[in-house]
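**Q** model this:
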Amino acid sequence: MSAQSACVVVDPVSTGGTLAAEIASRGYAVVALWSQEVTPLMRTHVPASVRGIRYHAEVEEQSCLAATAEAVRASCQGLELLACIVGCETGVALADALSEELGLRTNGTEKNRRNKSVQQRCVKASGLRAVREAVGTSWSQAESFAESESMPVVVKPVESAGSEGVKLCRSFEETRAHFNLLMGAQRTVGSFGAAVLVQEYLRGKEYVVDHVSRDGVHKTVMVWVYDKRA
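**A** Model (predicted):
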């Protein structure tokens, strides 16, 4: 049976490949939209179980949002376009903007969806305690914070998935070295949100809550306790 409806998955890599395969298994045509942040090598990073997935179409992000939307529409001719969702962290901003542009159900475009520094400012604005931090694109912007903060500190990209690039630094010299390493690496791959965070280290148990919201209805689907080992 041929598909009647299509779903766009932006950057279906890592577990996003599994998501795309699940959508396809339910009878929908899957369009893979590759953002400019994803390199050819990154596109191969999918679980072995879905490595042979065949997409209805593969579309490249264009020079502007309108052109990208037009390319997606062209790839879905004859099909009802139902959704535009994200498969990987790199595609968050594009999926949000494109779903708005296409008039689909959307999360909207908010910087706090990906930028960890903006997320912390939102926490503070809500009257809750937040992590002490400094953010910058050059070491001089974080140096004074690193000098005054008790060690260890956490150094990580302002935009990344999971623990990617995250390091617990136990000295000023190690903090500076990892900050500069991350900035250099992000500039090399052309990351659009390149910046680095230096944050206080929070001791104790860390809980992670997986939460889903739709149309004002909020559901907690899972609670995790991290097992941290040096």
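**Q** from here on, just use CA atoms for contacts and neighbour counts.
**A** Will do.
**Q** show me where this protein has strands.
**A** Assigned by DSSP state E, the chain shows strands spanning 5-10, 29-34, 57-60, 80-86, 133-136, 153-157, 167-169, 196-200, 207-214, 217-225.
**Q** tell me which residues in the fourth one are buried?
**A** If I follow you right, that is strand 80-86. By neighbour count with 16 or more other Cα atoms under 10 Å, strand 80-86 contains the buried residues 81-86.
**Q** got it, and the third one?
**A** Within strand 57-60, the residues that count as buried by 16+ other Cα under 10 Å are 58-59.
**Q** list the helices and strands that strand packs on?
**A** Using 3 or more Cα pairs under 8 Å, 6 or more residues apart in numbering; DSSP states H and E, the elements in contact with strand 57-60 are strand 29-34, helix 65-75.
**Q** chain neighbours aside, what residue packs nearest to the spatially most central residue of the chain?
**A** Per Cα atoms, centre = their mean, the C-alpha nearest to the average position across the chain is that of Glu89, at 2.1 Å. Once flanking residues are discounted, Glu89 sits nearest to Ala161: 5.8 Å by Cα to Cα, 6 or more residues apart in numbering.
**Q** ok, how many other residues are close to that neighbour?
**A** 13 (other Cα atoms under 10 Å).
**Q** against Glu100, how distant is it?
**A** With distances taken as Cα to Cα, to the nearest Å, Ala161 is found 23 Å from Glu100.
**Q** then Leu82?
**A** Computed as Cα to Cα, the Leu82 to Glu100 distance reads 13 Å.
**Q** one more to line up against the first:
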Amino acid sequence: MTQKRPVLVIVCGYSSGAFLAQEFDKLGFDCIHITLNRLASLKAFRINQNDYIAELIVEDETKIEDCIKKLQTYHPTGIIAGCECGVLLADMIAAHFDVYKNESEISLARRDKYYMIEQLRKQGLTAQKQIKTNILSDIFEWQKQCQLDRIVLKPLKSAVSDNVYYCTTQRETEAVFQSILNEPTVYNEVNTEVLAQEFIDGTEYIVNAFSFNGKHQIIDIWQGVNNTPDLVSNDLYADLIGQSEAVHQKLGNYTKEVLTALGVKYGASHSEIRINSRGIPYLIECGVRLSGRIYSPVLEKLYGESQYSLLLKMYTDPNVICEFLKRPLSPTHKARYVYFKSNIDGLIKEDVNLASFYQIPSLVYVDLPLKKGDWLHKTCKVKKIHRPGFAYLLASTEEKIERDYHKLIELEQKTYEDIIR
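**A** Model prediction:
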């Protein structure tokens, strides 16, 4: 086989990884897509076939022998997880090639939320109490023994807050348990067990990092703000935490310990962490992949680089990564990531006029992909109806951010009313 361009393998190139193949093509790489059979038939997991020179479909993460044989003819220079559902499979494949890879012996700890927390405990890091089981009474007994008033129930392997609930009463726990067990995740993987964890009451943060040769650089940290803390994934917005703030150092140091404990050597990571009332950080979960639903040019304006740009350079100019890891980072602006939320529903009768949004002084990017003929859904976590979009505000002061935030929310709600009336 004659091969003129180096080949990269994108595993599950969806969500945050949907445009990786296009970007690598511009840089002189051919890309092969690998996906799981349980995803191939789902509408939510489609790729542009023109972005790839080939696509391979594997039955599951344990049946990859034929896939490895086919890939060996291409001599791939890299194996990259496109999104959360590709993390474990990418690890399994990378173990067979001379490419950048994370510690394969503990791959499951980077995907399975139970083993993830147990790996932290094994390494002496703070870790919440937990149990995984397919028997409801086990959870009741565990909760009683641990003297926990409130617990969290979730699938072992999923994403985007899929079936994650806070439970206080046994009735709530039973209802949620039954809704998770033996049901498919967003990745069409059946939940054979349910994970129950101690509820960590405190402030939640998002920490995005990049690793190279076992060295970790914290890029951006965001603090979530909401007015209904009893609901999962219900933030109104997230504010960027500056490097000079004390909590930044605490979160940064803890995240680096987490990444090392989880065997992360290379690439992007996205960690959700809570700091409790005593100031102790706890990992909620860590995704060893690009942060989802983020607009990289905004991060590049703030820091000069983003996870996305660094991932591209890891295969084209790794010296840039080495220099970036040494560099102290400080954002050029104050920033706020705003989550959109629709309080109404109806048939969309006209396209959204985004130009009006850009009249807001500090708004630098808005994503509101609503089109004429679509149905605007009322945002509801319980019914798994997710947010319709998001926006970034950047300004020199917090006062300007706050002023424009209220303008943005007012315009957002008016827009929903205008497009369905």
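**Q** what residue of structure 2 matches up with the residue nearest to the centre of structure 1?
**A** When structure 2 is aligned by TM-score structural alignment, Glu89 of structure 1 is paired with Glu84.
**Q** hang on, its match packs against Val186?
**A** No: using Cα atoms under 8 Å, Glu84 of structure 2 is not in contact with Val186; the gap is 10.9 Å.
**Q** common neighbours of those two, please.
**A** Among the neighbours of Glu84 of structure 2, those also in contact with Val186 (Cα atoms under 8 Å, 6 or more residues apart in numbering) are 158-159.
**Q** now the strands: where do they sit in the stretch 251-400 of structure 2?
**A** 267-276, 281-287, 334-339, 346-347, 363-367, 375-376, 390-395 (DSSP state E, counting those that start in this stretch).
**Q** in structure 1, what residues pair with the fifth one?
**A** Residues of structure 1 matching strand 363-367 of structure 2 by TM-score structural alignment do not exist; the stretch lands nowhere.
**Q** swap in the second one?
**A** Following TM-score structural alignment, strand 281-287 of structure 2 has no partner segment in structure 1.
**Q** enumerate every residue touching Met183 of structure 1.
**A** Applying Cα under 8 Å, 6+ apart to Met183 of structure 1 gives the contacts 137-138, 194-196.
**Q** ok, the alignment partner in structure 1 of Phe212 of structure 2 to Ala230 of structure 1 distance?
**A** Using TM-score structural alignment, the partner of Phe212 of structure 2 in structure 1 is Arg214. Arg214 of structure 1 sits 38 Å away from Ala230 of structure 1, taking Cα to Cα as the criterion.
**Q** need the longest helix for structure 1.
**A** Looking across structure 1 with DSSP state H, the single longest helix is helix 172-188.
**Q** ok now whichever helix in structure 2 runs longest, how far from the chain's centre?
**A** Longest helix in structure 2 by number of residues, with DSSP H as the criterion: helix 398-420. Counting by Cα atoms, centre = their mean, to the nearest Å, helix 398-420 of structure 2 is centred 26 Å from the centre of its parent chain.
**Q** now the angle from that helix to strand 363-367?
**A** Helix 398-420 of structure 2 and strand 363-367 are oriented at 30 degrees to each other (axes from the mean of the first three to the mean of the last three Cα atoms, to 10 degrees).
**Q** ok, back up a step: right, and the helices and strands packed on strand 57-60 of structure 1 - which one's nearest Asp210 of structure 1?
**A** strand 29-34 (25.2 Å; Cα to Cα).
**Q** tell me the angle of the closest one relative to helix 65-75?
**A** Going by the same axes, to 10 degrees, strand 29-34 of structure 1 is angled at 150 degrees with respect to helix 65-75.
**Q** which residues touch strand 29-34 of structure 1?
**A** Residues outside strand 29-34 of structure 1 that contact it (Cα under 8 Å, 6+ apart): 3-12, 20, 23-24, 55-61, 72, 75-76, 91.
**Q** just the buried ones out of these, please.
**A** Neighbour counting over the contacts of strand 29-34 of structure 1 (16+ other Cα under 10 Å) leaves 5-12, 20, 23-24, 56, 58-59, 61, 72, 75-76, 91 as the buried ones.
**Q** how close does Ala261 of structure 2 get to Ala268 of structure 2?
**A** Using Cα to Cα, Ala261 of structure 2 is found at 15 Å from Ala268 of structure 2.
**Q** those two: which is more packed in?
**A** Ala268 (24 against 19).
**Q** alignment lookup: Arg150 of structure 2 to structure 1.
**A** Aligned by TM-score structural alignment, Arg150 of structure 2 pairs with Pro152 of structure 1.
**Q** kindly report the same for Glu257 of structure 2.
**A** In structure 1, no residue is paired with Glu257 of structure 2 according to TM-score structural alignment.
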